[in-house]
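**Q** Output the structure for:
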Amino acid sequence: MKLLTNKDIRQFFHHIMVIIILALFFCLFLSQMVIHDFKTEVFTYNYKVAGYLLKHGINPSYISSAFVEPKTEEEILAGKDFLDTLGYGVDMNNRLFSDGNMLLRKYRIYFISFVAMFGALIISVFFLYFKRQHNTIEKANTAMNAFMAGDATIRIDSNEEGSLYKLFASINSMTTSLNAHFEREKYTKDFLKNMIADISHQLKTPLAALKMYNEIIKDESGNEETVKKFITKTENALERMEILIQSLLKIAKLDTGTIILNKREADVSLLVQKLAYSFETRGSQEQKSIILNGPNHVALYCDVNWIMEAIGNIVKNALDHMEEGGKVEISWEETPVLIKITIKDNGKGIHPEDIHHIFKRFYRSRFSQDIQGIGLGLSLAKSIVEAHNGTITVDSTLGKGSLFTLDFLKLTNM
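**A** As a prediction, the model looks like this:
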């Protein structure tokens, strides 16, 4: 029975069974006493009758026959009729039958005492059982109140077996789940708070510039060359703001898990060829080259658009930090476990002081000469790769270039 899996209920039934067995033994003992006392009373009465008859001269042989020989129905009826005339029968008041009345009173006291003792034991077992259950529930209630008051570490003791402790284990699981939910909510609030602070901080500069450009354009409205110059500056500032906002929104969506990745098997070689083509014009203008190196038909399970953006941000970062004649090499390979994509450049490299910070949002190196960057490209790339359950690492030598490595597990159902 599932009910008996509860330790307290099992102990409760054990105690009840012990009490019932003791009661049965006591009843057997009491019944034996009743029989013994009844026999004693009957024989005492017979002794009295025989002694009385002997004292009054009745022949002993008649007395012996009266006690030993079997009686006929006629003799029994005759004796009954005679005693009835004397008022001596089974309907006689017990108080007139002194010996029987004393025996009855004696055993009434025995039975009342037995029932009282048996009842007290049963009540004690019930009391102890429900007291323990009450204490257990009160402890659980105290723990729950502490949790509701803000103590997220509190848990109800659920190490024992039984239905009640299964309930406590379920409550503990629920509190753990609620804790995780609270932590996610706290993370989301902190994330939004930081995001708003970042956006506010980053927009201050271009907004101030736009305000200044607008004032200059109004003041120099008659100077076509100046107006044209600051309109171009305004367009650049607006473009910078758009890139900033779009990047922040993408990172926010990735970090909060609100983006559903449209994953499918994609040929890595075709993916990087398309990516290289998008940088072809810039490479030609700046005399920088992009080299592709890897086998055909290497399948990566991913969201193509997002992966292209991640690799594209790394390539753009490389192009931003290299001189004319520089090159970026994108390579890929397949191992029994991983799909590995590397982006190597021969640019300026990353200062050792910056190597552990380049994936941080808005991080700008004090050694960087790039005044246009906003410090979100590599952070966004990292978020995209991690959203695909991948990893991104960097190795760099100052003055010789950098190597970014993207590793993805070969699992088609991730």
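**Q** going forward, measure contacts and count neighbours with C-alpha atoms only.
**A** Fine.
**Q** For residue 270, see how far away residue 290 is.
**A** Going from residue 290 to residue 270 by CA to CA, to the nearest Å gives 15 Å.
**Q** One more, so I can put them side by side:
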Amino acid sequence: MKSSSFRLITWYTILFVLSSLVINIYIYTVISSFIYEQSRSEVEEDLHDLAEIYQDDGVEAFEVETFEDEEDPFLVRLVREQDDVDILRVPGDWEDFDERELETGAEAGEYVYVREGTEDAYEVTSLRLEDGSVLQIGQTIAEREDLLRKIRNHYLFAIIPIILIAYIGGLFIADRALNPIRQLINTLNSIVSKAKLDTRVPVRKEDKLNDELISLFNTMLDKIEALMNGMRSVLDNVAHDLRTPMTRLRGTAEMALENGEDAGALREALSDCIEESERILIMLNTLMDVSEAETGAMKLNFEIINVAPVIDDVVDLYGYVAEEKGVSVRAGFPEELFLTADRSRIRQVLANLLDNAIKYTPSGGRIDIEASRTDKEVEITIKDTGVGISEDELDNIWDRLYRGDKSRSQRGLGLGLSLVKAIVGAHRGRVEVSSKPGLGSVFSVHLPS
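**A** From the prediction side, this is the model:
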């Protein structure tokens, strides 16, 4: 966490400093351009004014205007066509001025730097007049460069406060950004050290992304807690459901040992042991089938089958059981319903659903089995007029070893619907249920055709 915080602070500081430098460079460029334009606009204005006086009023008026203001900071030079200097005015504070440093061939609007890089540097611009003469005006750049130098120095001095501000901002940002992660770590430590699965990270509603991360983490904990509770429930159910056959098995064996001389009793005891062990094996095998189907490890023998005869076989198989209970079974579907599936596993699905419907439909009730086909799927519906399922239990009936309140009196393992959902899911299909207590249930199996 410390290295992450350090990296975040470092990157934020670097980005903040670089951004500040870019902004400062831009501001400095704008300011320097403004200063240059301002100082040169005065030079060019004076240049054109003197040129106008020279061309309109002559050289004498030009000379009077040039030397009238002794405080004028500009250099003024007028060169005739023969390159003889007619007029030259040099500001009084210019020392060691050498006229030979000036160039007469500069174009209008261009500036020539003289003594560049020294304290006495100045710039000169020229304008060629109509009679061929050249008018030059120059100004010292010392004050301008000194002002720009001061601005640059202030920017350099501002780097340290900028770095400090960036570092403090980085600390704040890193703390805010990593705080949800710290909370997640603390919550995980609490779960690991104290095994408190009900611990949750509080959502502060300060940052949408962090809030979403915390919400997803809390949702994951909810699912883990539900899974752990489900595992405990499964283990409890397995232990409960195994205890009865194992107790019977043990009791039968003990009774057989006590009556060891009676061959008939021994034979009956062995038969009971086989029956109970078969019940245990069925439970374990069904659990294995559910797990394999849910994880994709179940081996399915896919082939193109007509599901109509499969439904007929299942109805014939359970017809006697339904008749014994006084429940009528009616089936109606086309003779040809082809799809790609594992025949034995589809038979297992239909058998489990029909067996449940018969179990929970009282005498005098009715079960309707229908099937139809669309372009994309085959739908098989089993509708009964049984006791129905409460809304609170609908989401739980697919869980392994789950048995509702009304099913505890019936013989069974609580694995039939789990196996149904797992097998249908392995076929990339889906199974749906709708039910109302006292009115019956409707199970619909949708298989891709």
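**Q** Residue 393 of structure 1 matches what in structure 2?
**A** In structure 2, the residue matched to residue 393 of structure 1 (TM-score structural alignment) is residue 434.
**Q** Quick check on residue 290 and residue 270 of structure 1: which one has the bigger neighbour count.
**A** Neighbour count, other CA atoms under 10 Å: between residue 290 of structure 1 and residue 270, residue 290 has more, with 21 against 13.
**Q** For the more buried one, which non-adjacent residue is closest in space?
**A** residue 328 (4.7 Å; CA to CA, 6 or more residues apart in numbering).
**Q** What residues does that neighbour make contact with?
**A** Each residue near residue 328 of structure 1 by CA atoms under 8 Å, 6 or more residues apart in numbering is listed here: 288, 289, 290, 291, 315, 318, 319, 343, 344, 345, 346.
**Q** that's a strand at it, yeah?
**A** Yes. Membership of residue 328 of structure 1 in a strand is supported by DSSP: H, G, I helix; E, B strand; the rest coil.
**Q** In three-state terms, label the counterpart of residue 332 of structure 1 in structure 2 for me.
**A** Counting by TM-score structural alignment, residue 332 of structure 1 lines up with residue 371 in structure 2. Under three-state DSSP, residue 371 of structure 2 falls in the strand class.
**Q** Could you count how many residues lie near residue 371 of structure 2?
**A** 21.
**Q** and what of residue 181 of structure 1?
**A** 12.
**Q** same deal with residue 52 of structure 1?
**A** Neighbours of residue 52 of structure 1 (other CA under 10 Å): 12.
**Q** same check, this time on the one 3 residues further on
**A** The tally of other residues near residue 55 of structure 1 (other CA under 10 Å) stands at 9.
**Q** residues touching it, list them.
**A** Counting by CA under 8 Å, 6+ apart, residue 55 of structure 1 touches no other residue.
**Q** distance of it from residue 64 of structure 1?
**A** Distance from residue 55 of structure 1 to residue 64 of structure 1, by CA to CA: 14 Å.
**Q** Check residue 291 of structure 1 too.
**A** 136 Å.
**Q** Give me the more crowded residue out of the two.
**A** residue 291 (14 against 11).
**Q** which non-adjacent residue is nearest the more buried one?
**A** Excluding its sequence neighbours, the residue lying closest to residue 291 of structure 1 (CA to CA, 6+ apart) is residue 329, at 4.6 Å.
**Q** just residue 129 of structure 1 next, same as before
**A** residue 12 (6.5 Å).
**Q** Which helix or strand contains the residue lying farthest from the centre of structure 2?
**A** In terms of distance from the mean C-alpha position of structure 2, residue 60 ranks first, at 82.8 Å (CA atoms, centre = their mean). If you go by DSSP states H and E, residue 60 of structure 2 is part of helix 59-68.
**Q** Summarise which helices and strands that helix is packed against.
**A** helix 2-57, strand 85-89 (3 or more CA pairs under 8 Å, 6 or more residues apart in numbering; DSSP states H and E).
**Q** And these: which comes nearest residue 194 of structure 2?
**A** helix 2-57 (24.9 Å; CA to CA).
**Q** Measure how that closest one sits relative to helix 59-68, angle-wise.
**A** 140 degrees (axes from the mean of the first three to the mean of the last three CA atoms, to 10 degrees).
**Q** Please state the offset of helix 2-57 of structure 2 from the chain centre?
**A** Relative to its chain's centre, helix 2-57 of structure 2 lies at 42 Å (CA atoms, centre = their mean, to the nearest Å).
**Q** ok, now stretch 281-293 of structure 1?
**A** 53 Å.
**Q** what's next to it, contact-wise?
**A** By CA under 8 Å, 6+ apart, the list of residues contacting stretch 281-293 of structure 1 reads 272-273, 276, 319, 323-332.
**Q** same question, stretch 233-245 of structure 1
**A** Defining contact as CA under 8 Å, 6+ apart, one finds that stretch 233-245 of structure 1 is touched by 199, 202, 203, 206, 207, 209, 210, 213, 374, 376.
**Q** try it again with 10 Å
**A** With contact meaning CA atoms under 10 Å, 6 or more residues apart in numbering, stretch 233-245 of structure 1 is reached by 199, 202-203, 205-214, 217, 227-228, 230-232, 246-249, 251, 372-377.
**Q** In structure 2, point out the residues matching it.
**A** Under TM-score structural alignment, the match for stretch 233-245 of structure 1 is residues 272-284.
**Q** how far apart are the matching stretch and its match in structure 1?
**A** Average distance, stretch 272-284 of structure 2 versus aligned residues of structure 1 after superposition (mean CA distance after the TM-score superposition for structure 1): 1.8 Å.
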